[in-house]
Every structure is written in structure tokens, then in C-alpha cells.
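Trainee: quick one, structure for this:
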Amino acid sequence: MAADGKLELYQDNKGEWRWRRYASNGQIVGASSEGYKARADAEANANRDGSKDKWEFYEDKRGEWRWRAFATNGRQVGRASEGYKARRDCEHNARLNGWMG
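Mentor: I've put the predicted structure just below:
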């Protein structure tokens, strides 16, 4: 996580634990893409070593750049919470969430 950011762990409507990462300006810069039964599992997912993940950058239906991260077992473990006009802005956001570039 970026030094100026904040990590929030919360329970969703199904009672599963998820995480959101915020930048210092309050904008959400990353979020879990699945829920976890245990809070500790969501926290471990949020703080894992992203250098081992497979990162995918793509343009969504609106033509905005987004990222997804996949663990070595192929499960999606993170995603961009918003689209970006420029790929470099999307890559900056991914770096805040563990992408090594």
C-alpha cells in the first residue's frame, strides 16, 4: 500500500469481508474482487506481495483503462475501482496496489 493511503476492511451485504484502499485525497484506488469468510483472509489478500500476481490492463466498454490482478492459482484477487482515460494513470493506480511494473 502507498505510504499515504488507508486500508479499510468491511463486511458486505452477505456478511463477507472485503477491502478497499484509499489514497490520501479520499479516492478509492483499489478493492477486493471477492468476499472472504474471515477478516484475516481479507486483510492478508490486501497486503500480499503483488509481484507474484499476473496483472492485466484493459480498456472497458467506455474506453477507459482498468486493471485486474490474478493470484498464481488463477483467481482474481484485486481490481481497479474506476476507469482511467490514460493507461499511465491506470498503471499508477496499480502501483498503489502492489504492481511492480
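Trainee: from here on, contacts and neighbour counts on C-alpha atoms
Mentor: Will do.
Trainee: in the protein, where's the longest helix?
Mentor: As assigned by DSSP state H, the longest helix anywhere in the chain is helix 87-96.
Trainee: and this one, please, so the two structures can be compared:
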Amino acid sequence: MTIRIISFGFGHAAAPTADLVFDLRALLRNPFHNPELKHRTGLDQDVYDHVMTTPGAERLAFNAVATARGLAEETGADVTIAWGCTGGRHRSVGLARASYEL
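Mentor: Model (predicted):
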């Protein structure tokens, strides 16, 4: 069994097919509105920190991974987690990174 993690932007296309899809647009602070972070991504440490210090971000990542692991163990099937934000560069990438690191 495998847990796949996808990040995407709702502004580019519909959500990809996944077992767990999370819309982060209204949940997490958007680094896009900070001129120093706007042109960076969730792979950059300062953007990642900005996203992950939003209250609830760490818990959301942890719970998503725990749910995916539980589904995979129960079914024996692969599970896909998809994290989406507006542009698919900041919040979704940050949560995908956090999920991967768990």
C-alpha cells in the first residue's frame, strides 16, 4: 500500500481524483499576500514556516496522514491525499511537504 500526496491549485483546474481532498483557501494564511513570499513556494523554508504557523495547520496535516494510513491499513489499497489552494504554490505545497515529512 502506498500513500500518495498531491498539491494543486483550484485556479488552474478542478481538483484531481483523490481519496482525501482538502481545500486550504479559507483555512490557512496565504503567503501570496506578502510581497517577500509571493514569488516563492511552499518548498522555501520561509513560506513553509508562514503556512505551518497558521493555527491548526500542523494538526490538519497530522490528521490527514493518520486518516490516510488508517484507510490504507483497513483496505489494503493505495490512498491519495490532495492538498489544494488557489494557485497551488504556497499553502498546498506546504501542507504536502508537511504530510510527506510525517
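Trainee: where does the TM-score land?
Mentor: The TM-score (TM-score structural alignment, normalised by the length of structure 1) is 0.30; 66 aligned residues with a Cα RMSD of 5.4 Å.
Trainee: what helices or strands is the longest helix of structure 1 leaning on?
Mentor: Counting contacts by 3 or more Cα pairs under 8 Å, 6 or more residues apart in numbering; DSSP states H and E, helix 87-96 of structure 1 packs against strand 28-31, strand 65-70.
Trainee: same for the very next helix or strand once past the longest one, what does it pack against?
Mentor: Tracing the chain past strand 65-70 of structure 1, the next element assigned as helix or strand by DSSP states H and E is strand 76-79. Packed against strand 76-79 of structure 1, as judged by 3+ Cα pairs under 8 Å, 6+ apart, are the following elements: strand 28-31, strand 65-70.
Trainee: try it again with 6 Å
Mentor: The helices and strands touching strand 76-79 of structure 1, judged by 3 or more Cα pairs under 6 Å, 6 or more residues apart in numbering; DSSP states H and E, are strand 65-70.
Trainee: what's the angle from the strand it packs on to helix 87-96?
Mentor: Relative orientation of strand 65-70 of structure 1 and helix 87-96, computed by axes from the mean of the first three to the mean of the last three Cα atoms, to 10 degrees: 30 degrees.
Trainee: tell me where structure 2 has helices.
Mentor: Going by DSSP H, structure 2 shows helices at 45-52, 57-75, 91-101.
Trainee: any chance of the ones you listed in CSV, plus distance to Trp83 of structure 2?
Mentor: Formatted as CSV, those follow (distance: least, Cα to Cα, whole Å):
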stretch, distance to Trp83 of structure 2
helix 45-52, 13
helix 57-75, 10
helix 91-101, 5
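Trainee: buried ones in the longest helix of structure 1, by neighbour count?
Mentor: 87, 90-91, 93-96 (16 or more other Cα atoms under 10 Å).
Trainee: now, which of those residues sits nearest Ala42 of structure 1?
Mentor: When the buried residues of helix 87-96 of structure 1 are ranked by distance to Ala42 of structure 1 (Cα to Cα), Leu96 comes first, at 17.4 Å.
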